[in-house]
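[1] Attaching a predicted model along with its sequence, questions to come.
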Amino acid sequence: MGRKKSSRKRPATQPTTFVIDENDNIGTGDADNDFAYLDNSFVNERNLDLLVDTENVQHIILGRTGSGKTALIKKLSSGNVNYILLDPASLSLNYIYKSTIIQYFDEIEAPVKQLFEFLWIHIFTVEILRHHLSISDKSGGFLTLSRFLARFRSNSSYSRAKNYVDQFGDKFWQEVDENVQELISRVDARAEAKFGINKDFLNLRASGGANTSEQERRELNRKATELISGQQFAELDHLRKIIREEFSQKMQKKFFILIDRLDENWVDDKLRYILLRSLIEAARKFVHIPNLKICIAIRSDLYRKMNEETNDLYSQADKEKQYVINIRWTEELLEDLIDARIKSRFREKYRNKKVSLRDLLPSHTIDGEDSFSFIVNRTFGRPRDLVNVINLCLSLSRGKAVLTQEVIRKAVNENSYNSFKYLCDEWKSIYPNLKDYLELLKKKKDHLKFEDISNDQIDHFALNSATRDDKKKGPLHDSSVAHSEGKVPIYILKQKVLYHLYLVGVIGFKTDSFTAFRWVNTDREPALFEEFQSAEKLQIHKAVHLALGISP
């Protein structure tokens, strides 16, 4: 898939003194279950160094499923005892959707991003101070906070920061989920006092007994940002400035807030993307505090979907480039990773023997490719992919000392079906109908052009896409509807469909005969649609060839 053949040579042949047995594997590729391998087989040191460096502003970890985001978070936490791991599922953020005012503002589409941003900043501030000052109980917590603030009496932010602590300081000892509920309850109370909105009002509306005029809707939209007063925002900001001064001291240890698992069911889908956008913008406000870093791991597809849903696809993505670490794996790094796991596994079995990846691989090429390159080029080039294939090879090689060409072919063929299934699962939040896209490629040649996808196929795709219900709408629903109404030419819709297959990694393209194929997994940034439209040739990724019945 456009990768260079490995230049590494097989080590000199040594006597066969080991054998593969039924228990041999190199882990799961899942950082949650790979504790031993995480310690002795971690190779992504460059990205880890960027995260650990609190003077480096890069703190958003982007990568596909199985690319090593969680491994980075776990490796960082294992080397730094001064950290907080914020599990989104434990924050009680679904409590937000039970809020009277949030339900109402969602109904009238009022802006609530400012409220959510304030919520995240409040969470970060409380957690930083609670852990930094070892606040664990109500009786001593407020006194500890007061003594801490007293050290900054000469700071211009002191009085306003103290006002905020006077309002919320008696709750700082609580766990983070309790603080979330406390803050939302206060917002509800403020909404009832300011707007007269309570559960009785919502029940009346639900029964048809109250309506909101367009003029009232505009007025409530305007007032939505007043739920959190400008004064509270300012006071919280001054408390953040006090934290900055505290963490600027020379002897201050590094402190990390780590956030992972944002792709799991931690909040109602109606709030997920606006909460994610608010989280990222809130974390950015802490970027320039010395010795402190808020690290956020997020799937690339979820990040893109968030930007689409919050209308920030290009504006925010461009601004945030400087804060992002894109996890990308070269073939060399992948070989280092698998080699380290092989050595670790066989070191446990044969204390005095060294067994490397190249000891197991056949010395000859497979279809003209280096044996490891052959494997890599038939996966999507992520650690989990390679771990799965090598484990399949080991399971098919019991009683042997090497992985034969036949075994490797069987393993990559079986993995092709797995890749198809994992691909649909990985992208289901954005492409609930991804199988319809992939269906267009079945039984095609691995190299093709736009015209190799027939107009009848696109018409059929458009009909299916346009008639799906709301929960299964994909990104091309509107274009499909427009095509059925004669507003989008069929060749444009065809290009859009294939472009989205490029975005999920299934198709590569080249715009002339002199350059290599471009793949989203190896591009520094995804190509724009306008670039893709100039493609002369397309190529279907070998990882899904067998599953799609692709012929060379």
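    Perfect, thanks for sending it.
[2] only C-alpha atoms for contact and neighbour calcs from this point on.
    OK.
[3] ok, longest helix in this protein?
    The longest helix of the chain (DSSP state H) is helix 405-426.
[4] what helices or strands is the next helix or strand after it leaning on?
    On the C-terminal side of helix 405-426, the nearest following helix or strand under DSSP states H and E is helix 434-439. Under the contact criterion of 3 or more C-alpha pairs under 8 Å, 6 or more residues apart in numbering; DSSP states H and E, helix 434-439 touches helix 490-503.
[5] and for the helix it packs on, what are the contacting residues?
    437-438, 450, 453, 455, 458-459, 476, 479-480, 483, 507-509, 519-520, 526, 529, 532-533 (C-alpha atoms under 8 Å, 6 or more residues apart in numbering).
[6] Kindly write the ChimeraX command that selects the buried subset of those residues.
    The following ChimeraX line selects those of the contacts of helix 490-503 that are buried, judged by 16 or more other C-alpha atoms under 10 Å:
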select :437,438,453,458,459,476,479,480,483,507,508,509,519,520,532,533
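[7] burial of residue 382, as a residue count?
    A total of 23 residues lie near residue 382 under the criterion other C-alpha atoms under 10 Å.
[8] try this one next to it:
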Amino acid sequence: MASQTNRKEHIIFKKGFRIGEPEAEADGLFLRTCFVNNGIIEVATATDSRQCILLGRTGSGKSAIIQHLIENHKNVIVINPERLALSNISNSSVLNFFETAGVHMDSFYKLLWKHIFTIELIVNKYNIRNTSEIPRLSQILSGIFKPNRDKATAFDYIKQWGDSFWIDEEHRTTELTRTLEKRLEGNVGADIYKKAKLGVSGLQDLTEQQKQDIVQHGQTAIVDKKQMSSLENVTEILSKNVFNDQNSPWYLCIDSLDDDWADDKIRFKLIKALLETIKSFRCMENVKVIVTMRVDLIESLFERISSPGFQTEKFSGYLLPIKWTRAELTDLLSKRVNYLFEYKYTNQDIKLSEIIEKKMNGKQSGIDYILDRTFLRPREAISFFNTCIDIAEGHPFISAEYIKKAEYNYSNERVKAVCEEWSRQYPYLKYFLDVVRNMRDGVEVAHLMNDRFKEYCERFSDIAKKEQFPFSDEAANSYLDTNQYGLTFMQSILNVLYKVGVVGLKLSPNTQRVFSFSENMKIEKHHIEKTTKVYVHKAFWIALCIKSPDGL
């Protein structure tokens, strides 16, 4: 065992010791005490900065940042998409009927978000928590909105909603949806509306002329210029008269967009409308919308969107990528280790270097060894370190032996985690991993296209047909003629493995090895050639039985 000089002998890792939890929702105590600010907070909260979409992969700290804002800043409103009952929109037979007919719903979705933001600001500003507070709210808003005709029109927009609307988040979305359905009924007439209530099936017996009429009249109902104008007036008046203190900004935070709060069919359309609403809502200079999004979600969003006028590059200035350096993650682990022992039984400062191996195999430190097996994200560093503590139970020191033992569990968990993280986009990822399983790190693509790959192609083709995965034909063709078709299928496989971070690629002798999560370099399939070298990330070496390039 390596030298353990300067170790505090009274320190013992006991059963249940942890340096926090990988998920922010369960990490309250350590998150509050040991938060490491890597500069994101200042940018995210700056109302004069457009950057408001906290972009990162699972475990990068998005939810932790929102939690930190809630606990350390005033005027923070958290909007949970699931509590808004947005699934009611996808479940509406009437709206499905009109959208399938060809009516564009984008204007309604944007109105919905702006409506939600505005009402949330009013409710939280004046602390409306039950219906008994409604008369007080009406009196306050009356004084703000009534002095002239424009303000009176804006006040009419607010007055039209019932008392429960101000208390129940779900009711707000439902009420706005019902209002739209009534307008649609008025525009198309009773006979067509009866068919609309049947949903998509109601379109089956309609003539092309009837469908065109439905689109024309339906679109008029969707784009209600009077309603939009009134809501614009409301936000303008609130900006000038209520939310006008530069020293007291307000934040609308939206987390959990990655969850299943609505069917994918409608979810991506609502997220697209959210992004567009964020741009227009910047008219309220002292209010900032902050959204967390996973990288795979926004990539899927941009791939699916094809509507006119929506240019993905226009949103690049709103993105705030979350990146961590090794020094920042070391600081994070150090603070948590020190707090663990301070919290458990000692007031002494415990340095990270005092309780973990300084040299692994006579080379790098134990901390560097751990960080090499992460995507440089807090969740992975915390998870690996907790596993090390479990292995070191009853001992005062995390030795190289314990780190190596912990790596077995950690590596297998990382394989499960990456497959779960990308399950929506790549449900076949676990099968693609078999292509690099047991390989020697750093081999050329040509080396992978062997008899084993030919057998794999036959096996995957059968699985893809059964599970209705893509690439079934590519796999079948590769099996029949690997020389002619094998590279095409291999390019598809490695392109996916690169995107999710499992492999890094060295495209040519003159280029560096790159991993997608660290370099943010987009590599297309056609960039990958037979001479491209493939490197599996060290987080997966144990689980995938990867052989070291030097044979050790």
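    Noted; the coordinates are in hand. All values reported here derive from a predicted model rather than from experimental measurement.
[9] Please state their TM-score.
    The TM-score (TM-score structural alignment, normalised by the length of the first structure) is 0.88; 536 aligned residues with a C-alpha RMSD of 3.2 Å.
[10] before we move on, the earlier item: can you pull the buried residues of the longest helix of the first structure?
    Applying 16+ other C-alpha under 10 Å to helix 405-426 of the first structure flags 405, 407-409, 411-413, 415-420, 423-424, 426 as buried.
[11] next one: stretch 131-149 of the second structure
    Buried, per 16+ other C-alpha under 10 Å, within stretch 131-149 of the second structure: 134, 137, 141-142, 144-145.
[12] how about a markdown table for those residues, with distance to residue 218 of the second structure and secondary structure added?
    Below are those laid out as a markdown table (distance: C-alpha to C-alpha, whole Å; DSSP: H, G, I helix; E, B strand; the rest coil):
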| residue | distance to residue 218 of the second structure | secondary structure |
| --- | --- | --- |
| 134 | 34 | helix |
| 137 | 35 | helix |
| 141 | 33 | helix |
| 142 | 34 | helix |
| 144 | 35 | helix |
| 145 | 32 | helix |
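[13] out of these, which one sits closest to residue 354 of the second structure?
    For those, the minimum distance to residue 354 of the second structure (C-alpha to C-alpha) is 58.7 Å, reached by residue 137.
[14] what residues are up against the closest one?
    Contacts of residue 137 of the second structure (C-alpha under 8 Å, 6+ apart): 126, 128.
[15] go on, residue 543 of the first structure?
    Counted by C-alpha under 8 Å, 6+ apart, residue 543 of the first structure has contacts 377-380, 412, 415-416, 419.
[16] what does residue 504 of the second structure give?
    498, 513-516, 534-537.
[17] Show me what it lines up with in the first structure.
    In the first structure, the residue paired with residue 504 of the second structure is residue 508, using TM-score structural alignment.
[18] quick one: its match and residue 274 of the first structure, what's the gap?
    For residue 508 of the first structure, the distance to residue 274 of the first structure (C-alpha to C-alpha, to the nearest Å) stands at 32 Å.
[19] sorry, back to before: show me the contacts of helix 490-503 of the first structure that map onto strands.
    Within these, membership in strands is found for 507-509, as judged by DSSP state E.
[20] which ones are touching residue 301 of the second structure?
    By C-alpha under 8 Å, 6+ apart, the contact set of residue 301 of the second structure is 268, 271-272.
[21] and if you look at residue 102 of the second structure?
    Residues in contact with residue 102 of the second structure, defined by C-alpha under 8 Å, 6+ apart, are residue 215.
[22] Look up how far residue 62 of the second structure lies from it.
    Using C-alpha to C-alpha, one obtains 37 Å as the distance from residue 102 of the second structure to residue 62 of the second structure.
[23] what about the corresponding residue of the second structure for residue 270 of the first structure, helix or strand, and which?
    Under the alignment defined by TM-score structural alignment, residue 270 of the first structure is paired with residue 265 of the second structure. Taking DSSP H and E as the criterion, residue 265 of the second structure maps to helix 264-280.
[24] for that helix, which positions count as buried?
    266-278.
[25] Which helix or strand lies directly C-terminal to that helix?
    Helix 264-280 of the second structure is succeeded, C-terminally, by strand 287-294 (DSSP H and E).
[26] Would you check the span in the first structure matched by the helix or strand following that next one?
    The helix or strand immediately downstream of strand 287-294 of the second structure is helix 295-304, counting by DSSP H and E. Taken onto the first structure by TM-score structural alignment, helix 295-304 of the second structure occupies residues 300-309 there.
[27] quick one: the matching stretch to the second structure mean distance?
    Superposed on the second structure, stretch 300-309 of the first structure shows a mean distance to its aligned partners of 1.5 Å (mean C-alpha distance after the TM-score superposition for the first structure).
[28] which parts of that stretch are buried?
    300-303, 305-307.
[29] and the residue most central in space within the second structure, what does it touch?
    Nearest to the mean C-alpha position of the second structure, by C-alpha atoms, centre = their mean, lies residue 294 at 2.3 Å. Residue 294 of the second structure makes contact with 55-58, 258 under the criterion C-alpha under 8 Å, 6+ apart.
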